[in-house]
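A.B. asks: What follows is a predicted protein model with its sequence.
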Amino acid sequence: MKILQLFFHFFFSGTHIRSAKEGLNVNFQTSASAYRRILIGAAAALILAVSALSGCSSAPKEPISSSQFMLDTFVTVTLYDSEDEEILKNCFRKIKHYEDIFSTTIETSEVYRLNHRTADQTEFDLSDDTADLLAEAIRYSEVSDGDYDVTVEPLSSLWNFSGGRKDLPADGEIREAVSKVDYRNIRLEGNHLTFLSPDTTIDLGSIAKGYIADRLKDDLTAQGVGSAIINLGGNVLCIGQKGNDPFKIGLQKPFADRSETFAALRIKDQSVVSSGVYERNFFVDGKNYHHILNPKSGYPYDNGLINVTIVSDRSVDGDALSTTCFSMGLERGMELINRMDGVYGYFLTDDYVVHYTDGAKDLVEQVDLPEEKK
């Protein structure tokens, strides 16, 4: 799951409208069952305290917003130019539909069935959505030469950050899991998937929320919505802008309270997604072990990066690229983004310097760090 520390506060005509989603900071090391208990006790709290900062212009309508616990996180959809509650309800039906396809833990999902196939099952005809999403994941696996790998599932299951694991797997367990990870052991031709190894399993968690956000945007715009925020546990996709101004997205300072931001971005009809080392992590003997795993070593990446934030038109690209670029490291990651049109990257290194890809600084309203570097 992508970790985007964004903060949204809603301002209309200078008045702060506090949504009930604000006010609860949920620790990602909490178990999934604990999350559900939190949801029952405080259903409107927002897992990442994600918010939008707007300018001084007035919105034409009061926004409507709804939050639910789905995709193992809190998801929120806010409409700024529509009062149709049925549109919101349809969004969550759509999210549930995709969760039932892409989940690695729902036993009836398509991905679960692929991962739990019998030894003699090697070929499958996929649904259009799974084939489309898997094709994107394979493409980024190829672009990164396997530094990002869609078949990382044996490692992600072993480390089990989502389940709240706080101890190190044994070296032998890690080596065994690494031996099963190689995106070249799957072949996708159209909707036809072939597994070349019985040990290969897939994990679309690093890209699925971006894909779902894009599909929600398609549905909303088809229904005439021109101003909205889709927040899938921190994967944020803005539709249009708010009133006469872009949305302003604040990025949380690493290892700080979620109310502290290090940058604000002006976003119009774009997606913002981050990957970082300071959520879904634990410390052993003072060393930080986080959820962004190196498929080749089996351990979390330790490459001097703290956070990578990607702004893109398609959320599926931002979702995949934030992990891919983190995995590739500062130099290669920035080179990759600089070769892409309409995609911008913000790389925060462990000396708290922000490194900008070409054009990225144009979206920044402010940076509050000791140093900044282009």
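C.D. replies: Perfect, I can see it now.

A.B. asks: can we go C-alpha only for contacts and neighbour counts from here?
C.D. replies: Fine.

A.B. asks: State the number of residues packed around residue 171.
C.D. replies: For residue 171, the neighbour count with other C-alpha atoms under 10 Å is 11.

A.B. asks: OK, contacts around the nearest residue to residue 261 once chain neighbours are set aside?
C.D. replies: The spatially closest residue to residue 261, leaving aside those adjacent along the chain, is residue 252, at 4.0 Å (C-alpha to C-alpha, 6 or more residues apart in numbering). Contacts for residue 252 (C-alpha atoms under 8 Å, 6 or more residues apart in numbering) come out as 5-7, 258-263.

A.B. asks: Identify all contacting residues around stretch 209-225.
C.D. replies: Applying C-alpha under 8 Å, 6+ apart, the contact partners of stretch 209-225 are 1, 79, 81-82, 87, 91, 94-95, 98, 133, 226, 230-232, 235-237, 239, 314-320.

A.B. asks: Which of these fall in helices?
C.D. replies: Mapping the contacts of stretch 209-225 onto helices (DSSP state H) picks out 87, 91, 94-95, 98, 133, 315-320.

A.B. asks: export those to TSV and tack on distance to residue 285 and neighbour count?
C.D. replies: Below are the ones in helices among the contacts of stretch 209-225 laid out as TSV (distance: C-alpha to C-alpha, whole Å; neighbours: other C-alpha atoms under 10 Å):
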residue	distance to residue 285	neighbour count
87	49	17
91	44	21
94	43	17
95	40	19
98	40	20
133	38	19
315	37	29
316	36	25
317	36	23
318	33	31
319	31	32
320	31	29
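
A.B. asks: Residue 318 contacts residue 237, doesn't it?
C.D. replies: No - contact criterion C-alpha atoms under 8 Å: residue 318 and residue 237 do not qualify, at 9.8 Å.

A.B. asks: intersection of neighbour lists for the two?
C.D. replies: Common neighbours of residue 318 and residue 237 are listed as 271-272 (criterion: C-alpha under 8 Å, 6+ apart).

A.B. asks: Top of the contacts of residue 252 by number of neighbours, please.
C.D. replies: residue 5 (31 neighbours).

A.B. asks: alright, now check it against this:
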Amino acid sequence: MNRFAGVVCFLMSWTLPLSDEAATLETPMVSISGEAQGTTYHIKYFDGQNRNFKVQIDSILTEFDKSLSNYRKDSEIAEFNKSSSLTFRLPYFYPVLKKSEEIFNATDGAFDPTIMPLVEAYGFGPKKKIDPENANVDSLLQLIGFQNIQFNKTSVSKKKPHIRLDFNGIAQGYSVDIIGHFLETKNINRFMVEIGGEVVCKGKKNDGQYWVAGIENPLVPGTLHSSIVLADRAMTTAGNYRNHFKKNGQVFNHIINPKTGSMEQSSVLSVTVIAKDAITADGYDTAFFVMGLDGIKRFLTKRKDIDVYVLYTNDEGKMEAFVTEGIKNFIKETAN
């Protein structure tokens, strides 16, 4: 379910005024890494018992894919997309539906997980289309609309037969939260969990400093643009410069406006969202990219629980940044 990785986490520090006492200096740090969801994961946590939970974490992520991966023919979401209804077997489908409904309503449909027909038409997702520029967008828009999904805590069904779901813009964030919750059940309360660029951090490192994450430079992929301190929060990034392809001179980007059916040109290069959990940040970063810079600013006048760091090009074609007040003191730019 990898869509865009614009975040890199580091065990690094830069000085901030911290009021809490430093954490215990001798607690062992455990580092785990692996592959999942078509991408990689990196997990670091402090555990006095020095336990390694890689086997359990890999098992959780495999079960997660069995519920929400469109790349598995046997997943719950694949089964739902081929049928008219589904009774949940695993505990992951309902929370993502519930959060999707919240963000769909809050953003007036800028985030809509019924976008699968458009995703496929433009050549993304598990099925590749040969001629995306000839996609019949007007016809496909009739198949888009989260209002055509009805669900409760045990099942989900369709109001229209050809509606299909794609949680690629939110599920990976939720998987980060799931792993964070697993660590908390093991009495681990200082950790960094990163899957495919989606991050959640809790507590401090042994030096008493909070975790620091890096934001990629969208104009020079693979290089660091900024670093940000994450104090018990989650961070995700959406951008238009990695997951794309060219055909007949036309560029097709993976972030699609579900209201118009198009991949509209935008001055926004990447949107990093910081929220209380990664499922919230992940869903909103997709919506914000569709909404554009002015739409983001208007939205955030009423939502002080969400912070953003937006990289965009100005009228002269130079990259600039917009950052909300809540994180200004926690951002350090490392590139011009």
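C.D. replies: Yep, that arrived. Worth saying up front: this structure is predicted, and the values here are computed from it rather than measured.

A.B. asks: follow-up on the earlier one: and the ones in helices among the contacts of stretch 209-225 of structure 1, which two are the farthest apart?
C.D. replies: Pairwise distances across these (C-alpha to C-alpha) peak at 27.5 Å, for the pair 87 and 320.

A.B. asks: one step back: show me which of the ones in helices among the contacts of stretch 209-225 of structure 1 is closest to residue 243 of structure 1.
C.D. replies: Nearest to residue 243 of structure 1, judged by C-alpha to C-alpha, of those is residue 87 at 20.1 Å.

A.B. asks: which residue in structure 2 lines up with that closest one?
C.D. replies: Aligned by TM-score structural alignment, residue 87 of structure 1 pairs with residue 53 of structure 2.

A.B. asks: Same check on residue 150 of structure 1?
C.D. replies: Residue correspondence, TM-score structural alignment: residue 150 of structure 1 in this structure matches residue 113 in structure 2.

A.B. asks: just the strands in the stretch 1-150 of structure 2 please.
C.D. replies: Counting by DSSP state E, counting those that start in this stretch, the stretch 1-150 of structure 2 has strands at residues 7-10, 29-36, 39-46, 85-87, 149-151.

A.B. asks: Figure out how far the last one is from the centre of its chain.
C.D. replies: Which is strand 149-151 of structure 2. Distance, stretch centre to chain centre, for strand 149-151 of structure 2: 23 Å (C-alpha atoms, centre = their mean, to the nearest Å).

A.B. asks: after that strand comes which helix or strand?
C.D. replies: With elements assigned by DSSP states H and E, the helix or strand that comes after strand 149-151 of structure 2 is strand 155-158.

A.B. asks: How about that next one, which residues are buried there?
C.D. replies: For strand 155-158 of structure 2, a neighbour-count test (16 or more other C-alpha atoms under 10 Å) marks 156-158 as buried.

A.B. asks: With distance to residue 168 of structure 2 added, can I get these in JSON lines?
C.D. replies: Listed next are those as JSON lines, based on distance: C-alpha to C-alpha, whole Å:
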{"residue": "156", "distance to residue 168 of structure 2": "18"}
{"residue": "157", "distance to residue 168 of structure 2": "19"}
{"residue": "158", "distance to residue 168 of structure 2": "19"}
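
A.B. asks: What is the nearest of the residues you listed to residue 39 of structure 2?
C.D. replies: Closest approach to residue 39 of structure 2 among the buried residues of strand 155-158 of structure 2 (C-alpha to C-alpha): residue 156, at 28.2 Å.

A.B. asks: Sketch out the helices for the stretch 101-250 of structure 1, chain order is fine.
C.D. replies: 110-115, 128-143, 153-159, 171-178, 208-222 (DSSP state H, counting those that start in this stretch).

A.B. asks: Now the fourth one on structure 2. Mean distance?
C.D. replies: Put plainly, it is helix 171-178 of structure 1. By mean C-alpha distance after the TM-score superposition for structure 1, the fitted helix 171-178 of structure 1 averages 3.3 Å away from its aligned residues in structure 2.

A.B. asks: Tell me how far that helix lies from the chain's centre.
C.D. replies: Per C-alpha atoms, centre = their mean, the centroid offset for helix 171-178 of structure 1 relative to its chain is 26 Å.

A.B. asks: who are the neighbours of it, in terms of helices and strands?
C.D. replies: Contacts defined by 3 or more C-alpha pairs under 8 Å, 6 or more residues apart in numbering; DSSP states H and E place helix 171-178 of structure 1 against helix 153-159.

A.B. asks: which helices and strands sit right next to the helix it packs on?
C.D. replies: Helix 153-159 of structure 1 packs on helix 171-178, going by 3+ C-alpha pairs under 8 Å, 6+ apart.

A.B. asks: and the spatially closest residue to residue 175 of structure 1 that is not a sequence neighbour, how many residues sit next to it?
C.D. replies: Spatial nearest neighbour of residue 175 of structure 1, chain neighbours left out: residue 298 (7.0 Å); criterion: C-alpha to C-alpha, 6+ apart. Residue 298 of structure 1: 24 surrounding residues under other C-alpha under 10 Å.

A.B. asks: do the same with residue 165 of structure 2
C.D. replies: Residues lying near residue 165 of structure 2 (other C-alpha under 10 Å) number 22.

A.B. asks: any idea what it aligns with in structure 1?
C.D. replies: The alignment partner of residue 165 of structure 2 in structure 1, by TM-score structural alignment, is residue 202.

A.B. asks: contacting residues around that match?
C.D. replies: The contact partners of residue 202 of structure 1, by C-alpha under 8 Å, 6+ apart, come to 111, 115, 150-153.

A.B. asks: Adding neighbour count and distance to residue 308 of structure 1, write those residues out as a markdown table.
C.D. replies: As requested, the contacts of residue 202 of structure 1 are arranged in a markdown table below (neighbours: other C-alpha atoms under 10 Å; distance: C-alpha to C-alpha, whole Å):
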| residue | neighbour count | distance to residue 308 of structure 1 |
| --- | --- | --- |
| 111 | 22 | 27 |
| 115 | 17 | 29 |
| 150 | 30 | 19 |
| 151 | 27 | 22 |
| 152 | 26 | 20 |
| 153 | 24 | 22 |
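
A.B. asks: Of the residues you listed, which ones are shared with structure 2?
C.D. replies: Shared with structure 2 under both residues aligned by TM-score structural alignment, their matches' C-alpha atoms under 8 Å, the contacts from the contacts of residue 202 of structure 1 are 111, 115, 150-153.

A.B. asks: among these, which two are most distant?
C.D. replies: Largest separation among those by C-alpha to C-alpha: 111 and 152, giving 13.5 Å.
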